[in-house]
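Participant: generate a structure from the sequence data that follows.
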Amino acid sequence: MTEVRVPTLGESVTEATVATWFKKPGDAVEADEMLCELETDKVTVEVPAPAAGTLGEIVAAEGETVGVDALLAHINAGEGAAPAPKAEAKAPAADAGDAQEIAVMVPTLGESVTEATISTWFKKEGDRVEADEMLAELETDKVSVEVPSPGAGILTKILKAEGETVEAGGQLAVLSGGAGAAAAPAAQAETAAPAASASATEDAPSAKKMMAEKGLSADQVQGSGKDGRIMKEDVMKAVSAASAPAPQAAAPARAPSAPQDADREERVKMTRLRQTIARRLKDAQNTAAMLTTYNEVDMTRVMELRSEYKDLFEKKHGVKLGFMSFFTKACCHALKEVPEVNAEIDGTDIVYKNFVNMGIAVGTPTGLVVPVVRDADQMSFAAIEKEINALGKKARDGKLSMAEMQGGTFTISNGGVYGSLMSSPILNPPQSGILGMHKIQQRPMVVNGEIVARPMMYLALSYDHRIVDGKGAVTFLVRVKEALEDPRRLLMDL
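Facilitator: Model prediction:
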C-alpha cells in the first residue's frame, strides 16, 4: 500500500483545499497520473500518483482543508491492481443492462460560495458524452464554473434545468456509463459531429449554443477571448449589430402613429455576477461614510524613467514595464505611513493589516472583477508586473479562481485606460480605501515661474471616514504624489 500525501505547496503556504478528485476508489491508476487538484491562496497544485495500482480509500474529500504532507489517499499496489485492464477489455461484449449510473455533481464553487445558477446546458438528455467534455455552465455571484463530464456514456436524466439554483455538492444529472453506454447507436455520434468547431481554437460552449440559436456562423462573429476564442458576449454583440436598422431614405411626412416602444426593448436577466456587483456597490454606499479627496501628479519623471529602461526591463524580465507597478509601489509606501487606509472595521474593532494585498480592478465583458496581488509590499517591480499581467489575462479569459479575488486590503482602479479624466471610485468592502487613476493629459503648469506643458494625472482617494480621518487621507495621497513625481524615493524607501 502506497500513501498519497500533500506535496510542498510553496514558501509560506501551509495549507490547501482539495478542489477536485480525478479518480474514485477502485480506479486503476498509473504512476505520475494526476489524482487530484489542490487550491492554495496563491496557486493550484496537481497531485500525481506516486505509484501504479488501484486507488483505495480517499482520506481527504473535495472541499476539505489539508496541511503540508497530510494523507490524502491510499494506492493498493501489486496483484490486486492487475486484473482491472482485463475487465475493461471485456466490457464492450457485456449486455446493455450492465450500464452503471454516474452522478453529475456540482463542482467545488470556492470559499464561502454555497450556491450557483445553471446558466446553460450544452447537452440534452440522450446525448452521448466523453469524459471531461463540458456538460453545463454554472454562474456564481463571482465567477462562471464549467461542469465537465465525470465519465463517458449517455446523459440519461437532467435533474436541474437552466435558470434553477443549485447548492454546492448537489446533483445535476445522471450519466449512464459502462457497457450500456457503449451500445448506444452510432447515429448519435454522427448527429453530434457537426456541432464540433472546425477551427483550431475551441469557442466557449455557451457561445456555440447561442450561435446555433441565432443562426450565426463562426466567421460572422469577432472573438474577444484567448487566441480569438468566441465568447457568449461576442455573439450578443454580433446579434445586436445584425438587428440594427439600416439607414433609409427620408419618407414623405405623414401623421405620427402611436409609438410601440415595447417592441423595441430587450429584457435580459442580470447575471449573478452583475447582481453581486450591484449589491456590493450599494452596500458600500449604505454602510461606509464614504468621502473622496483629490490631487494631481506630474507624470514626467515616471514616464522618462519608463522610457529609458522599458526595453532593458522587458529583455531581462520578459514583461513590459507599465505604470501599475509604480502606482502599486507608491501605494505600498504610503500605506506604511498611514496604516488606517489599509485597515478594516470589524464590529467595534479596527483590524490593521501588516501586509498589503493589492486589489487591481479589471473590466471584463461580464463585469468588474478585482484580482488580488498578494504581499505586494514585498515584491519587486518585475514581480508586480508579471503578477498583474497574469491576473489580467485570467480575468479577461474568465479563468480567475475564487482565491485570486479574495483577501484584498486596498484597491487601485484605473479608469484612465477608458479615457476618464476625473471620477470618484466606490470602496470595495470591507476595505477602507481605493485609489482612482485617470487619463494622463498634457496641461499647462507653472514650473519655476514658467508656464510649461506637463503630462498630468488626477488622483482620487475614496476612503471610509469612519476609520480614516481627513488628515490621514490627504497625507496618503500626498505621499503617493511625491513618490511618483520623484521615483527615486521608492528605491530609497522614503
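
Participant: use CA for all of it now, contacts and neighbours both
Facilitator: Noted.

Participant: Leu155 is in contact with Ala131, correct?
Facilitator: No: judged on Cα atoms under 8 Å, Ala131 makes no contact with Leu155 at a distance of 11.6 Å.

Participant: is Gln240 in a helix, a strand, or coil?
Facilitator: Residue 240: Ser, not Gln. What DSSP: H, G, I helix; E, B strand; the rest coil gives for Ser240 is helix.

Participant: next, the second sequence, to be compared with the first:
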Amino acid sequence: MTTEVRVPTLGESVTEATIATWFKKPGDAVAVDEMLCELETDKVTVEVPSPAAGKLAEIVAAEGQTVGVNALLATVSEAGAGETDSAAVEDKTEATSKPEPKSARKDSDNGKMNVTVPTLGESVTEATVATWFKKIGDDVAQDEILCELETDKISVEVPAPIGGVLCEIIAPEGTTIAPKGKLAIISGAADGAVEPAPRPGVEDSTQAKETVAQPARTDIEDAPSAKKAMAEAGISRDQVTGTGRDGRAMKEDVVKAKKTPAPAPASAEAPPAPRAPVPAEDAAREERVKMTRLRQTIARRLKESQNTAAMLTTYNEVDMSAVMELRSQYKDVFQKKHGVKLGFMSFFTKACCHALKEVPEVNAEIDGTDVVYKNFVHMGIATGTPTGLVVPVIRDADSMSFAAIEKAIAEKGARARNGKLSMADLQGGTFTISNGGVYGSLMSSPILNPPQSGILGMHKIQDRPVAINGEVVIRPMMYLALSYDHRIVDGKGAVTFLVRVKEALEDPRRMLMDL
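Facilitator: I've put the predicted structure just below:
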C-alpha cells in the first residue's frame, strides 16, 4: 500500500514553499512521524513528517523546487503492504486514516501515554519548561494542567491527555524543547494508539548540514525567505554561509549570520568590560534570576528596533477637556447599554485610525526595498503583565465602534494579565498605542514595535496652566509622543499625524463627521 506525502497548510496568505532539504532518500526506511523533509516559506520553516511507516518509495519534488499547498512531495510504501490478511489491512487502513493526535500517544507494550509539546504557533520553534504542577507518582485527571511552557511570545499550559499516574518527567523545569518533543509519560491509558518511532539519522543529518557548509555560488538561487531576511537585516550575501543544497542560503543561515558579529576594525570600540568583582558581603545580598524567554525576546527585539530603524520622536500636547466631559456625560448610559466601561483608549484608537487614513505611511512597513501600505488598521495595545510587556492586537479597529473597541481591549487585557493570549492575538499589528500614563509617566519616547513604522505614546493627564484666547486657564493636559521610522515617514507626515490626533481628541465631533 502506498501513501502520498503532500504539502501541509502553510498558514494565512502563504500559498507556496520551497523544498529546502530532504532528510531521506528513496529506499530509506521511515517511521510514522519521522521527518522526511523541510519546506521553507517567506515566513516560516515547516517540517513534513511521514504519515506512515515503511519505505520512501519516490521523491516527486526535489530540493530547490517551489511547490504549492497540497502538492505531492513523495510517496511512502507502507510496511506489510503485501499482506493478504484482510482484517490486518483493514485495521492498518483505519489507523492510517485516523491518526492519533500528536499531543498524546500510547505505547501499546506497557500501557503508557506520552505527553508531548503542543503546536506553539507560527514561527515558534521551541519552548522552555517553566513550571511542573505535578511530580512523579501523582495522580492526574484528564485535562488537568501538568506543566506550563514559556515561549518568547506566550505561555502555554499543557493538560493531561488522559487520567492516570504521572510515572516519568522527561523534560524537567528549565529544559528547552521543540514542538512535538516528549515532556512526560502517564500510565493508565486504555486506547490502542501506537507511540511514534524515534527519528534516527535526523539529528546526524542536521548536524552535518550545519558543519559541512558549502561556499556560496552566484549561480545558485537562494531561498526566497533568505533573500527577504537579508534585505531586512541589511546583510550582504557574502556574509551568509549557505547550508542548503549546492550552497543555497536558507533563512536559518541568515539568522546565524545576524548573530555572528562581523570582524571589528582595529579602531572599533573595545567589547564591554566583564562585570567587576563584587565584594563578598554584597554578593551575599544579591539575587541572580535567569531572564524569562519573554523578557529575553523583549530585550532583543527592542534593541533590534533601535539598530535597524531610523527612529525619531515628535511631541505635542492635547487638551483632554472635551473627551473627559463627553465621557463623564455618557459613561453610565454607555455601560448600561453595552456592558463595558467607556475609557480613554477607544477615543485614542479612533483618533489614530482617523489620522492613519490621512498619513498612510505611518501605518506602513518596509519589506526589503518595498514599502507595504496597509489599507486597514490592526491596532496593537501595549499591555503590562506580571511577566513583561505584550502587545495584543485589535484587528480591523478602523471599522469598529467605540463599544466594540472597549470590549476588545478589556477582553485582550484580561487574557494578557492571566497569560491566556494565543499566538494569533499577538500577530499582524500595523500600529501600536502605549499608555505609560497609567503608571504616572509624564513624558517618554516609546520604541517602535518592528516591523511597524509608528507608535503613539500616551501619558499622564495633568492639570496645567495654558493660554487660551489671551487668558491663562487651568486645563487637563496630556503630552503625546509619536515615535516613527524616518526611513519611510518624513517629519511632515509625522507632525501631521500627531496634529490630526490632537484635533480629533480636542473636538471628538470631528471623528463622527470624518473631518
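
Participant: how about the helices in the stretch 401-515 of structure 2?
Facilitator: Per DSSP state H, counting those that start in this stretch, the stretch 401-515 of structure 2 carries helices over the ranges 402-417, 491-506, 509-512.

Participant: which residue in structure 2 aligns with Gly322 of structure 1?
Facilitator: In structure 2, the residue matched to Gly322 of structure 1 (TM-score structural alignment) is Gly343.

Participant: then Ser380 of structure 1?
Facilitator: Residue correspondence to structure 2 (TM-score structural alignment): Ser380 of structure 1 is matched to Ser401.

Participant: please name the residues that touch that match.
Facilitator: The contact partners of Ser401 of structure 2, by Cα atoms under 8 Å, 6 or more residues apart in numbering, come to none.

Participant: so how far is Met511 of structure 2 from it?
Facilitator: 11 Å (Cα to Cα, to the nearest Å).

Participant: ditto for Val377 of structure 2
Facilitator: With Cα to Cα as the criterion, Val377 of structure 2 and Met511 of structure 2 are 16 Å apart.

Participant: which stretches in the stretch 151-300 of structure 1 count as strands?
Facilitator: 153-158, 165-167, 171-177, 290-298 (DSSP state E, counting those that start in this stretch).

Participant: mean neighbour count and distance to Gly472 of structure 1 added to these, as TSV?
Facilitator: Below are the strands of the stretch 151-300 of structure 1 laid out as TSV (neighbours: other Cα atoms under 10 Å; distance: least, Cα to Cα, whole Å):
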stretch	mean neighbour count	distance to Gly472 of structure 1
strand 153-158	22	57
strand 165-167	17	44
strand 171-177	21	52
strand 290-298	18	11
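
Participant: so which of those strands comes closest to Ala19 of structure 1?
Facilitator: Nearest of the strands of the stretch 151-300 of structure 1 to Ala19 of structure 1, taken as Cα to Cα: strand 165-167 at 16.0 Å.

Participant: and whichever residue in structure 1 pairs up with Ser422 of structure 2, how many neighbours?
Facilitator: Correspondence of Ser422 of structure 2 to structure 1, assessed by TM-score structural alignment: Ser401. Residues near Ser401 of structure 1, counting by other Cα atoms under 10 Å, number 24.

Participant: need the contact list for Ser401 of structure 1.
Facilitator: So Ser401 of structure 1 contacts Gly110, Val143 (Cα under 8 Å, 6+ apart).

Participant: Asn357 of structure 1 versus that one, what's the distance?
Facilitator: When Ser401 of structure 1 is compared with Asn357 of structure 1 (using Cα to Cα), they lie 16 Å apart.

Participant: next: Ala334 of structure 1.
Facilitator: 14 Å.

Participant: swap in Leu273 of structure 1?
Facilitator: Taken as Cα to Cα, the span from Leu273 of structure 1 to Asn357 of structure 1 is 22 Å.

Participant: the two: who's more crowded?
Facilitator: Neighbour totals were compared for Leu273 of structure 1 and Asn357, and Asn357 leads with 22 against 19 (other Cα under 10 Å).

Participant: counterpart of that one in structure 2?
Facilitator: Match for Asn357 of structure 1 (TM-score structural alignment): His378.

Participant: enumerate every residue touching the residue nearest to that match when sequence neighbours are not counted.
Facilitator: What sits nearest to His378 of structure 2 in space, not counting adjacent residues and going by Cα to Cα, 6 or more residues apart in numbering, is Arg395, at 4.3 Å. If you count contacts by Cα under 8 Å, 6+ apart, Arg395 of structure 2 has them with Val377, His378, Met379, Gly429.

Participant: the last one contacts Ile381, correct?
Facilitator: No: between Gly429 of structure 2 and Ile381 there is no contact, the gap being 9.2 Å when judged by Cα under 8 Å.

Participant: who touches both of those two?
Facilitator: In contact with both Gly429 of structure 2 and Ile381: Val393, Ile394, using Cα under 8 Å, 6+ apart.

Participant: count of neighbours near Ile455 of structure 1?
Facilitator: Not Ile; residue 455 of structure 1 is Pro. Pro455 of structure 1, neighbours per other Cα under 10 Å, totals 17.

Participant: which residue packs closest to the alignment partner in structure 2 of it, ignoring adjacent ones?
Facilitator: With TM-score structural alignment as the matching criterion, the partner of Pro455 of structure 1 in structure 2 is Pro476. In space, and not counting its chain neighbours, Pro476 of structure 2 is closest to Asp463: 4.3 Å by Cα to Cα, 6+ apart.

Participant: what's the answer for Met35 of structure 2, then?
Facilitator: Nearest one to Met35 of structure 2, counting by Cα to Cα, 6+ apart, is Pro49 at 4.2 Å.

Participant: please work out which residues of structure 2 line up with stretch 271-291 of structure 1.
Facilitator: Using TM-score structural alignment, stretch 271-291 of structure 1 pairs with 292-312 in structure 2.

Participant: give me the contact list for the matching stretch.
Facilitator: Contacts for stretch 292-312 of structure 2 (Cα under 8 Å, 6+ apart): 128, 150-154, 233, 387-389, 447-450, 483-487.

Participant: show me which of those are buried.
Facilitator: Buried by 16 or more other Cα atoms under 10 Å: 128, 150-154, 233, 389, 447-450, 483-486, out of those.

Participant: what do we get in structure 2 for Val478 of structure 1?
Facilitator: By TM-score structural alignment, Val478 of structure 1 lines up with Val499.

Participant: for Ile440 of structure 1, same thing?
Facilitator: Match for Ile440 of structure 1 (TM-score structural alignment): Ile461.
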